[in-house]
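Trainee: only geometry, no sequence info:
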């Protein structure tokens, strides 16, 4: 009998496990001995935070990152075919969403493996919930282009799409570039466009605020090097 593939959420930062994961998710994590992870060191730290009694040396980790050879991925599912459960663990938030791992899940589907997504925090959904913007229609766009001169153009494109489709547009940036992106948003967007800045979601330092671009001018919060997600609605 085959095992199952569990999609395991992580916390969004150094917030308490019990605030982010229900007991059933914690119990399942305790029972799994095989994991697909992006980084073994941070995965070990997370598992010890879930339960200090977990014997890390008894676990097997498969690394899935930008250096992973695609030909190695089928081997990650061997424990499942041997009747063991496998956990696909995110670095932060929910697996697959703005996170690697889709190839593992896709392959599991072709092998008729049961895939079970577990409950946990998602910065995308939590920010939409708290933004006051359109939660009936929204699109996550990941990272914006890095090339000089392209960021402002892409922001204008997303703003136009937001106006045309009445759709909230979400995107993220590397934390150390947050302030630069905010300035690009102020410069590129129309004064009446609404911008939500959602930073440190689920942490004690959580900051979520929605204002028009005109209202943000000259009053940008310092979110340098803090995990954030940005939402606009024209």
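Mentor: Arrived safely, thanks for sending. The shown structure was predicted, so the numbers you read here are calculated from the model rather than taken from an experiment.
Trainee: please count neighbours and contacts with C-alpha atoms only from this point.
Mentor: OK.
Trainee: mind checking what helix or strand follows the helix with the most length in the chain in sequence?
Mentor: Longest helix of the chain, by residue count under DSSP state H: helix 150-165. Under the assignment DSSP states H and E, the closest C-terminal helix or strand after helix 150-165 is strand 168-172.
Trainee: show residues contacting stretch 159-175.
Mentor: 124, 133-135, 137-144, 158, 181, 189, 193, 223-234 (Cα atoms under 8 Å, 6 or more residues apart in numbering).
Trainee: give me that answer again for 6 Å
Mentor: Stretch 159-175 is contacted from outside by 134, 137-143, 225-227, 229-234, using Cα atoms under 6 Å, 6 or more residues apart in numbering.
Trainee: quick one on the thing from earlier: what angle sits between the longest helix of the chain and strand 168-172?
Mentor: Using axes from the mean of the first three to the mean of the last three Cα atoms, to 10 degrees, the inter-axis angle of helix 150-165 relative to strand 168-172 is 160 degrees.
Trainee: distance between helix 150-165 and the chain's centre?
Mentor: Averaged C-alpha coordinates place helix 150-165 at 22 Å from its chain's average position (Cα atoms, centre = their mean, to the nearest Å).
Trainee: try stretch 222-234
Mentor: That offset, for stretch 222-234, works out to 14 Å (Cα atoms, centre = their mean).
Trainee: from one end of that stretch to the other, what's the distance?
Mentor: Using Cα to Cα, to the nearest Å, one end of stretch 222-234 lies 24 Å from the other.
Trainee: residues making contact with it?
Mentor: For stretch 222-234, contacts defined as Cα under 6 Å, 6+ apart pick out 159, 162-163, 168-172, 175-176, 178-179, 193-200.
Trainee: and here's the other structure:
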């Protein structure tokens, strides 16, 4: 167990600073003050952060911290922090470490017992959620789904029975394909919301069923940063799963006819149904449960 006292004067501090997701006026007063006073700013992209610093007349030094250089940068930053320096970490937009780089530095600081202090502020997922009209509690933040169709559909199958509102980030170029996959895995009448260009002048909410949004995207390409929110499992899906679910043995046999080895098929069906492998194994081999 480790206990953190965030404001001990004798140690350096890592501040996690949220930055605006579009509108620069969403930057907090406290965030500006800490960026201005920091000995160093660790930025996902120094060019992007420099625009923010110029807007608020901040002259602090920057160094990049991203997925390609964090192994090199972290020892440098730890050395400065141990010397009592203050480092402010930012991503290009929103909260550091939420679908952005930064978690590795946080973990390293915690291991070295260096204070990690996060500020509240802009985050696209929750900003979209509270205006979506979908149930805010409970909700489940997923972030970016896999890009390949099979991998994406497998992830969606793992989420299909969740009752929480689901939050995703998605590229506008992939959004149509993602919603098409959702209509195949989820019930097409689930309510969903596309939130586009949050806090910017072209902010837009598209609310409807998955089927309606799919039809809209087939006719109307969209641009800009997107959040996609989908309601949790609906009653029609529960009824369908109870009345149309194939017996486990039939599911296994279908995979075997598709070329799976028996043990691999059993393992896959267990995963799809949220069961232990032994349960499916026993059912397939007509063995009594002990």
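Mentor: Noted; the coordinates are in hand. Please read these numbers as outputs of a predicted model, since none were measured by experiment.
Trainee: now what about the TM-score between them?
Mentor: The TM-score (TM-score structural alignment, normalised by the length of structure 1) is 0.84; 222 aligned residues with a Cα RMSD of 2.2 Å.
Trainee: on that earlier part again, the contacts of stretch 159-175 of structure 1, buried ones only, as a ChimeraX selection?
Mentor: Buried residues among the contacts of stretch 159-175 of structure 1 (16 or more other Cα atoms under 10 Å), as a ChimeraX selection:
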select :134,138,140,226,227,229,230,231,232,233,234
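Trainee: which element is the nearest residue to residue 106 of structure 2 once chain neighbours are set aside on?
Mentor: Nearest residue to residue 106 of structure 2 in three dimensions, chain neighbours excluded: residue 116, at 6.8 Å (Cα to Cα, 6 or more residues apart in numbering). Per DSSP H and E, residue 116 of structure 2 falls inside strand 115-118.
Trainee: average offset between whichever helix or strand comes after that strand and structure 1?
Mentor: Using DSSP H and E, the helix or strand that follows strand 115-118 of structure 2 in sequence is helix 124-132. Taken over the aligned residues, the distance from helix 124-132 of structure 2 to structure 1 averages 1.2 Å (mean Cα distance after the TM-score superposition for structure 1).
Trainee: packing partners of the helix or strand that helix 124-132 of structure 2 is followed by?
Mentor: Downstream of helix 124-132 of structure 2, the next assigned helix or strand under DSSP H and E is strand 139-144. Counting contacts by 3 or more Cα pairs under 6 Å, 6 or more residues apart in numbering; DSSP states H and E, strand 139-144 of structure 2 is packed against strand 165-170.
Trainee: give me the range in structure 1 that the strand it packs on lines up against.
Mentor: Mapped onto structure 1 using TM-score structural alignment, strand 165-170 of structure 2 spans residues 168-173.
Trainee: tell me how far that stretch is from the chain's mean position?
Mentor: Averaging C-alpha positions (Cα atoms, centre = their mean) puts stretch 168-173 of structure 1 12 Å from its chain's average.
Trainee: buried sites along it?
Mentor: 168-173.
Trainee: export the residues you listed to a markdown table and tack on distance to residue 28 of structure 1?
Mentor: Compiled in a markdown table, these are given as follows (distance: Cα to Cα, whole Å):
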| residue | distance to residue 28 of structure 1 |
| --- | --- |
| 168 | 35 |
| 169 | 34 |
| 170 | 31 |
| 171 | 31 |
| 172 | 30 |
| 173 | 32 |
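Trainee: those residues: which two are farthest apart?
Mentor: Taking Cα to Cα as the measure, those span a maximum distance of 17.0 Å, between 168 and 173.
Trainee: residues in contact with the counterpart of residue 7 of structure 1 in structure 2?
Mentor: The equivalent of residue 7 of structure 1 in structure 2 is residue 16 (alignment by TM-score structural alignment). The neighbours of residue 16 of structure 2, taking Cα under 6 Å, 6+ apart as the test, are 88-89, 118.
Trainee: of the residues you listed, buried ones?
Mentor: For the contacts of residue 16 of structure 2, buried by 16+ other Cα under 10 Å: 88-89.
Trainee: now the contacts of residue 16 of structure 2 as a markdown table including distance to residue 206 of structure 2?
Mentor: Below are those laid out as a markdown table (distance: Cα to Cα, whole Å):
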| residue | distance to residue 206 of structure 2 |
| --- | --- |
| 88 | 36 |
| 89 | 33 |
| 118 | 32 |
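Trainee: from the contacts of residue 16 of structure 2, which is closest to residue 58 of structure 2?
Mentor: Each of the contacts of residue 16 of structure 2 was scored against residue 58 of structure 2 by Cα to Cα, and residue 88 proved nearest at 12.7 Å.
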